[in-house]
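Asker: The following block contains a protein sequence and its predicted model.
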Amino acid sequence: MIHPTALIHPAAEIDPTADIGPYVIVDGPAKIGPNCRIEAHAQIVGRVEMGAKTVIGRAAIIGGDPQDLGFKPETETGVILGVGNVIREHVTIHRASKAGGFTRLGDGNFLMAGAHLAHDVVLGDKNILANACLLAGHITVGSNTFIGGGAVFHQFIRIGDYCVIQGNGSFGKDIPHFCAAHRINRLMGLNVIGLRRQGFSSEQRAAIKEMFKCLFLSGENLSQAVATARQQEWPVAAQRLLDFVAMPSKRGICAVRQGGAGEE
């Protein structure tokens, strides 16, 4: 199942059920699991671990050096892909920047053509990144989140579970669980349709909605709103939203903003 034009490093470990296409380069001690498919002209560079049934599209590059001026190429880092990921054409996923580190994807993610994950990015499970999404270094994404095409993200931010993010948006702050985000660092509300499709009950959705109102629509600043919310008990899903907002990254949390179409 290895095409005769493929170039395979002698240290690579490739399961006999994997399919390696024309002109593929596996350059380094990669581990390619059962029933993986690597399509023509893709490159697997360095220490890449690939779970079963993962697909790497044409001309994708997995495991390249970080785009970090201070990075030393001899640093031992890598990329770990879980099971059943689909990585489409021209996607780039860079290895981690610190010794012993890994850029990581969970299971069942779908990255469309031209998406980019910089060094030290961590994705959970079943996320969809549409074409040309750009994630800078040290970003963490939860699970079951959809990111529209062309959206861009500053380094060191967090994106929660069950989010939906508008294409061509620009984000330099955290996006909490269950939220819909658009434009520049703006929340437009909750991912109501997504929560319903993912099986959240009406009671769960109502509790999340009440928490969202308490945190972002009460008129209090965020730290005051968190303190107010902590004064009562909440169902598990709503508590997850509260805990996310209560522990922001150094970049802070996206906010709901009122205003006309001409605002920023």
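Answerer: Looks like it came in fine.
Asker: For the rest of this, base every contact and every neighbour count on C-alpha atoms.
Answerer: OK.
Asker: Report the separation between residue 135 and residue 242.
Answerer: 25 Å (CA to CA, to the nearest Å).
Asker: Helices along the stretch 51-200 of the chain, start to end?
Answerer: Using DSSP state H, counting those that start in this stretch, the helices found in the stretch 51-200 of the chain span residues 192-197.
Asker: For burial, what's the neighbour tally of residue 49?
Answerer: Residues lying near residue 49 (other CA atoms under 10 Å) number 21.
Asker: same question, residue 250
Answerer: The number of residues packed near residue 250 is 10, by other CA under 10 Å.
Asker: That one: which element?
Answerer: Using DSSP states H and E, residue 250 is not contained in any helix or strand.
Asker: Work out the gap between stretch 10-19 and the centre of the chain.
Answerer: Relative to its chain's centre, stretch 10-19 lies at 27 Å (CA atoms, centre = their mean, to the nearest Å).
Asker: ok, and for that stretch, which residues are buried?
Answerer: Within stretch 10-19, the residues that count as buried by 16 or more other CA atoms under 10 Å are 12, 13, 14, 17, 18, 19.
Asker: Quick one: mark the members of the residues you listed that sit in strands.
Answerer: Of the positions in these, 13, 14, 19 sit in strands, assigned by DSSP state E.
Asker: how many other residues sit next to residue 235?
Answerer: 12.
Asker: Let's verify the residue lying closest to it once chain neighbours are set aside: helix, strand, or coil?
Answerer: Sequence neighbours aside, residue 207 is the residue nearest to residue 235 in space, at 6.9 Å (criterion: CA to CA, 6 or more residues apart in numbering). Here residue 207 is recorded as helix under DSSP: H, G, I helix; E, B strand; the rest coil.
Asker: thinking residue 207 is in contact with residue 239, fair?
Answerer: No. Contact criterion CA atoms under 8 Å: residue 207 and residue 239 do not qualify, at 9.1 Å.
Asker: let's bring in a second model and compare:
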Amino acid sequence: MTIDPSAQIHPSAHVEPGARIGAGCRVGPFCLIGPEVVLGRAVEVKSHAVITGRTEIGEGTVIFPFATIGEIPQDLKFQGEDTSLVIGARNRIREHVTINVGTGGGGGVTRIGDDCLLMAGAHVAHDCQLGNKVILVNNAALAGHCVLEDEVIVGGLSGVHQFVRIGRGAMIGAVTMVTADVIPHGLVQGPRGTLDGLNLVGLKRRGAGRGDITALRDLVAALGQGTFRDTARARSAENPDCALVREVLDFILGPSDRSFLTPR
């Protein structure tokens, strides 16, 4: 066990032998830190949180009470194989969030990027891959193997089916079930989610110009008139100059075993 002298560990917390606690960390009352856990610089773990498994947590991340991080997957195929969880820097992991380590059949690593916000009760299952600045609103749940690119927002009480990819900047409305891939900057709403246009607010916040937004709208309209991949291949051959259009086309033509959510 390695605990930096500057770390503050509450006397009621239990840090198991083998754990590594970085400089400036704070571990609150009644926490459990497992033997393979690595806490980076200035990580704060508030009271009653559990961090276990082969879990690495990056600098400045804050974990709130009753979160359970790094437990084994909720997957009956899991046989105790040596897998891990890697969480980046400056994340906010709120109360009762659960995040599982990976599985041997799914790549072995669950990964969360930097500057994410996981609100109360959110769940990230085994082998999920989250980019930077992802937001999961209260009680949002990701099934195994999901991929969420940077700046995705998943609304409260929403669920994402296993193996689904959600492209950069997409927004999922509240109380929505997502069963297929979502293009970058897409907007998904409804109990059984459908593609409902573009996340215009997010695009404008990121500085997208009117011409880029118009080009994206034209692409979404074209996608709604045919199969996604065939339309994307045709548009890709035209070599569009718009970087946002190129991003969506590359996403559609990327590897996936699932279909895409289509416009209403």
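Answerer: That came through fine. This one's a predicted model, so the numbers in the text were calculated from it and none came from an experiment.
Asker: Superposing both, give me the TM-score.
Answerer: TM-score for the superposed chains, counting by TM-score structural alignment, normalised by the length of structure 1: 0.92, backed by 254 aligned residues with a CA RMSD of 1.4 Å.
Asker: Read off where stretch 82-92 of structure 1 ends up in structure 2.
Answerer: Mapped onto structure 2 using TM-score structural alignment, stretch 82-92 of structure 1 spans residues 88-98.
Asker: actually stretch 137-151 of structure 1, not the one I typed
Answerer: Per the alignment by TM-score structural alignment, stretch 137-151 of structure 1 matches residues 144-158 in structure 2.
Asker: Spatially central residue in structure 2, please.
Answerer: residue 130 (3.1 Å; CA atoms, centre = their mean).
Asker: just to revisit the earlier point, which one of the buried residues of stretch 10-19 of structure 1 sits closest to residue 77 of structure 1?
Answerer: Nearest to residue 77 of structure 1 among the buried residues of stretch 10-19 of structure 1, counting by CA to CA, is residue 12 at 15.7 Å.
Asker: After alignment, which residue of structure 1 pairs with residue 172 of structure 2?
Answerer: The alignment partner of residue 172 of structure 2 in structure 1, by TM-score structural alignment, is residue 165.
Asker: Any idea how many residues pack against that match?
Answerer: Residue 165 of structure 1: 26 neighbours (other CA under 10 Å).
Asker: Also the one 10 residues further on?
Answerer: Close neighbours of residue 175 of structure 1, defined as other CA under 10 Å, add up to 29.
Asker: gap between the closest residue to it other than its chain neighbours and residue 42 of structure 1?
Answerer: Sequence neighbours aside, residue 159 is the residue nearest to residue 175 of structure 1 in space, at 4.8 Å (criterion: CA to CA, 6+ apart). In this view, residue 159 of structure 1 and residue 42 of structure 1 are 28 Å apart by CA to CA.
Asker: With structure 2 overlaid, report how far whatever helix or strand residue 224 of structure 1 lives in is off on average.
Answerer: Using DSSP H and E, residue 224 of structure 1 sits within helix 222-229. Overlaying structure 2 shows helix 222-229 of structure 1 at a mean distance of 2.7 Å from the equivalent residues (mean CA distance after the TM-score superposition for structure 1).
Asker: And residue 210 of structure 1, what's its match in structure 2?
Answerer: Here residue 210 of structure 1 is matched to residue 218 in structure 2, going by TM-score structural alignment.
Asker: distance of its match from residue 121 of structure 2?
Answerer: With the distance defined as CA to CA, residue 218 of structure 2 ends up 38 Å from residue 121 of structure 2.
Asker: Tell me who's in contact with the aligned residue in structure 2 for residue 111 of structure 1.
Answerer: In structure 2, residue 111 of structure 1 lines up with residue 118, judged by TM-score structural alignment. Going by CA atoms under 8 Å, 6 or more residues apart in numbering, residue 118 of structure 2 touches 91, 92, 93, 94, 97, 134, 135, 136, 137, 138.
Asker: The fifth one contacts residue 122, doesn't it?
Answerer: Yes. When contacts are counted by CA under 8 Å, residue 97 of structure 2 is listed as touching residue 122 (4.9 Å).
Asker: Residue 112 of structure 1: how many residues sit nearby?
Answerer: 21.
Asker: so it sits right up against residue 87, yeah?
Answerer: Yes. Residue 112 of structure 1 lies in contact with residue 87 (CA under 8 Å); the separation is 6.6 Å.
Asker: which residues are contacting the match of stretch 137-151 of structure 1?
Answerer: Residues contacting stretch 144-158 of structure 2 (CA under 8 Å, 6+ apart): 106, 124-141, 160-178.
Asker: Please pick the buried ones from those residues.
Answerer: Counted by 16+ other CA under 10 Å, these give 124-141, 160-178 as buried.
Asker: all strands for the stretch 101-250 of structure 2, in order.
Answerer: Under the criterion DSSP state E, counting those that start in this stretch, strands of the stretch 101-250 of structure 2 are mapped to 109-112, 117-118, 123-124, 129-130, 135-136, 141-142, 147-148, 153-154, 159-160, 165-166, 171-172, 177-178, 186-189, 194-198.
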